[in-house]
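In: no sequence on this one, just coordinates:
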């Protein structure tokens, strides 16, 4: 426990889950991962195969499905290997890569949800201008720009990690590689290493979430002024679907970051479970929500499987 710096070439993930609950956790994770992969791939295939769905809103939904596929693949397979195969060792470069990729897809989802709120805002508030403002080209440019911005913003992560020195341990007390945890276990006390955490929460958490809620708030006010019951119901139904997805994404993650900051003491096991549920469950639920609540996707799925049964 001295202050001598040790050379770290790998990290050890200490997945704090009781042995009695490991089997259940493994089964739940495997189920979530398989359902998430199947559901999101199905949504992507349905949108690609149906030319009528090659419009901005469905391109956003398919992009969200791609992000959810990446999100689950970045986290769950390694968690399963830690729990099932007892292989907690992660090479240094792989750990940094997981942190970078995870932050990237989380930030992309946050921005995409804000952009989808903007899409609905323009569609409801300025319906005549919608076809000229929101186009497939606009979506493609937005996704490209947001990706580039997120990559540039996250370049500070590997730079800061390379500067961290470790003098006590290379054990990360969670089922995943986490930048904040890495800073905590290091012997580097410079406050600058916390900048990516605070700035990321503001840029990718607070601003997009506030923008999303303001957009839907404005839509709700507009919907209440619609005299037609059918029109009002259609607007609320569409917004309810998006808000459910938004709530699933921001709700658990907000608790994950806010509870420790508020001084609430939670066990490592609870922290692990919160993180797993906060990231894995939305990736699984998003395609289910859109499959059941979106009539066009629902109809396309039924057509696809009906056609398969008929050909058989």
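Out: Noted; the coordinates are in hand. Just so it is clear, the structure is predicted and the values come from calculations on it, not from any experiment. Numbering: from 1, shown residues only.
In: going forward, measure contacts between C-alpha atoms and count neighbours the same way
Out: OK.
In: for the closest residue in space to residue 7 that isn't next to it in sequence, grab the count of nearby residues.
Out: With CA to CA, 6 or more residues apart in numbering as the criterion, residue 7 has its nearest non-adjacent residue at 7.3 Å, and that residue is residue 166. Residue 166 has 19 neighbours, counted by other CA atoms under 10 Å.
In: residues contacting residue 166?
Out: 5, 6, 7, 8, 185, 186, 187, 188 (CA atoms under 8 Å, 6 or more residues apart in numbering).
In: how about CSV for the residues you listed, with secondary structure, neighbour count and distance to residue 137 added?
Out: Compiled in CSV, the contacts of residue 166 are given as follows (DSSP: H, G, I helix; E, B strand; the rest coil; neighbours: other CA atoms under 10 Å; distance: CA to CA, whole Å):
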residue, secondary structure, neighbour count, distance to residue 137
5, coil, 13, 51
6, strand, 12, 51
7, coil, 10, 48
8, coil, 13, 46
185, helix, 18, 45
186, coil, 18, 45
187, coil, 17, 48
188, coil, 15, 45
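In: same list (those) but as TSV, adding distance to residue 197.
Out: Shown next, in TSV, are these (distance: CA to CA, whole Å):
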residue	distance to residue 197
5	24
6	25
7	25
8	22
185	15
186	16
187	18
188	15
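In: and these, which is closest to residue 279?
Out: residue 185 (23.3 Å; CA to CA).
In: strands of the stretch 101-250 of the chain, start to end?
Out: Listed in chain order, the strands of the stretch 101-250 of the chain (DSSP state E, counting those that start in this stretch) span 171-172.
In: in a helix, that's where residue 29 is, yeah?
Out: Yes: the assignment for residue 29 is a helix, going by DSSP: H, G, I helix; E, B strand; the rest coil.
In: what's around residue 223, how many residues?
Out: 20.
In: and the comparison structure, right after this:
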């Protein structure tokens, strides 16, 4: 018999970011604005890339995948937060909590993988420009994305199944705005050493390996750019890399702070603040950081906006 049936907890209560009515109204408005900006911004990016043949390149292929993942990533948590604020109901079922945990993990892993793919694409483009078309083929790019989806789903299925084997026989209050691994482990009355071991080993490999690949790619990029004699070209390359690296460090920094510290060092306030950064803020900023500074992307977006909102003659 599954250990799920042994749990006396049929639902959890998500406390959210605040219990004060006035603050809840402000947080609802803030979450709503950021979520709409995330969805609209990233969908515009996907539409612009799909309709402009000039953008059918590996770099924009990865960017469209990142935009899709970011929409799904935010949609895993934010709609539930908004619903809770509207209905005043903080409950989430046990199965719903595990489902949210699974998809949150999948899209988080995919964000991680796509960032690494984008770094590798820039590495090949800057360090091996003559071999770019032969290395970054459509088949290879598609294989990277499909393989990442497979790995992400297998990884998150493992952690979700391990969580499902735990018993929850006491407190069911989660001091968070979504079902996350750390607060759930704290509520369990079972031995959680295996879960924590898998987070620090297998989970660490999944998260750290792409991060290391990104760092290595940018070390090679930096060395190649420093050898360029043109100051203008050098500054342009560093500017592009700086934007990408800013998001990379923001994304990885908050995740490492939350998931790869001893459980005794966690505080609910800090974890929620960090989680809000990589689940809501970063996906909202990605379209601006990666696209609005790009001339080709700006042109494609103008065409899409002209199609959607044609000017009256």
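Out: Nice, thanks for sending it over. Note that the structure is a prediction, hence the values are computed from the model and not measured.
In: same check for the contacts of residue 166 of structure 1, but in structure 2.
Out: Compared against structure 2 with both residues aligned by TM-score structural alignment, their matches' CA atoms under 8 Å, the contacts of residue 166 of structure 1 retain 6, 7, 8, 185, 186, 187, 188.
In: corresponding residue for the fourth one in structure 2?
Out: For residue 185 of structure 1, the equivalent position in structure 2 is taken to be residue 187, counting by TM-score structural alignment.
In: where's that match relative to residue 179 of structure 2, distance?
Out: Noted for residue 187 of structure 2: a distance of 11 Å to residue 179 of structure 2, by CA to CA, to the nearest Å.
In: likewise residue 311 of structure 2?
Out: Going from residue 311 of structure 2 to residue 179 of structure 2 by CA to CA gives 45 Å.
In: with residue 308 of structure 2 instead?
Out: Using CA to CA, residue 308 of structure 2 is found at 37 Å from residue 179 of structure 2.
In: swap in residue 157 of structure 2?
Out: 15 Å.
In: and residue 10 of structure 2, by the same measure?
Out: For residue 10 of structure 2 relative to residue 179 of structure 2 (CA to CA), the value is 14 Å.
In: what of residue 137 of structure 2?
Out: 39 Å.
In: more neighbours: which of these two?
Out: A count of neighbours by other CA under 10 Å puts residue 179 above the other of residue 137 of structure 2 and residue 179, at 24 against 13.
In: contact partners for the more buried one?
Out: Residue 179 of structure 2 sits in contact with 14, 97, 98, 100, 101, where contact means CA under 8 Å, 6+ apart.
In: of those residues, which belong to strands?
Out: The members of the contacts of residue 179 of structure 2 that map onto strands under DSSP state E are residue 14.
In: columns distance to residue 81 of structure 2 and neighbour count on top of the contacts of residue 179 of structure 2, output as TSV?
Out: TSV is the format used below for the contacts of residue 179 of structure 2 (distance: CA to CA, whole Å; neighbours: other CA atoms under 10 Å):
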residue	distance to residue 81 of structure 2	neighbour count
14	9	22
97	13	19
98	16	21
100	12	20
101	14	23
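In: what's the closest of the contacts of residue 179 of structure 2 to residue 78 of structure 2?
Out: Nearest member of the contacts of residue 179 of structure 2 to residue 78 of structure 2, counting by CA to CA, is residue 100, at 11.0 Å.
In: and the residue nearest to residue 103 of structure 1 when sequence neighbours are not counted, how many neighbours?
Out: Distances taken as CA to CA, 6+ apart put residue 154 closest to residue 103 of structure 1, at 7.7 Å, once the chain neighbours are dropped. Close neighbours of residue 154 of structure 1, defined as other CA under 10 Å, add up to 19.
In: counterpart of residue 154 of structure 1 in structure 2?
Out: Per TM-score structural alignment, residue 154 of structure 1 is aligned with residue 156.
In: again, but for residue 248 of structure 1
Out: Taking TM-score structural alignment, the alignment pairs residue 248 of structure 1 with residue 250 from structure 2.
In: quick one, helices of structure 2?
Out: 21-51, 58-87, 94-127, 132-135, 138-164, 181-187, 193-198, 204-226, 231-259, 268-276, 282-290, 295-308 (DSSP state H).
In: residue 172 of structure 2 is nearest to which of the ones you listed?
Out: Closest to residue 172 of structure 2 of the helices of structure 2 is helix 181-187 (CA to CA; 6.8 Å).
In: which residues are contacting that closest one?
Out: 101, 163, 168, 170, 171, 172, 174, 175, 176, 192, 259, 263.
In: let me see the contact set for residue 48 of structure 1.
Out: residue 54.
In: just give me the match in structure 2 for it.
Out: By TM-score structural alignment, residue 48 of structure 1 lines up with residue 50.
In: go on, residue 29 of structure 1?
Out: Residue 29 of structure 1 maps onto residue 31 in structure 2, by TM-score structural alignment.
In: any chance of the kept ones among the contacts of residue 166 of structure 1 in a markdown table with distance to residue 82 of structure 1 as columns?
Out: Shown next, in a markdown table, are those (distance: CA to CA, whole Å):
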| residue | distance to residue 82 of structure 1 |
| --- | --- |
| 6 | 24 |
| 7 | 23 |
| 8 | 20 |
| 185 | 20 |
| 186 | 22 |
| 187 | 26 |
| 188 | 27 |
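In: nearest to residue 217 of structure 1 among the residues you listed?
Out: For these, the nearest to residue 217 of structure 1 is residue 185 (41.9 Å; CA to CA).
In: so how far is residue 266 of structure 1 from that closest one?
Out: The separation that residue 185 of structure 1 has from residue 266 of structure 1, given CA to CA, amounts to 18 Å.
In: before we move on, what about residue 239 of structure 1?
Out: For residue 239 of structure 1, the distance to residue 266 of structure 1 - CA to CA - is 34 Å.
In: rewinding a little: now the contacts of residue 179 of structure 2 in JSON lines, with distance to residue 300 of structure 2?
Out: Converted to JSON lines, these look like this (distance: CA to CA, whole Å):
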{"residue": "14", "distance to residue 300 of structure 2": "41"}
{"residue": "97", "distance to residue 300 of structure 2": "39"}
{"residue": "98", "distance to residue 300 of structure 2": "39"}
{"residue": "100", "distance to residue 300 of structure 2": "34"}
{"residue": "101", "distance to residue 300 of structure 2": "36"}
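In: and which of the contacts of residue 179 of structure 2 is nearest residue 36 of structure 2?
Out: residue 100 (20.0 Å).
In: contacting residues for whatever residue of structure 1 lines up with that closest one?
Out: Taking TM-score structural alignment, the alignment pairs residue 100 of structure 2 with residue 98 from structure 1. Contacts for residue 98 of structure 1 (CA under 8 Å, 6+ apart) come out as 74, 75, 177.
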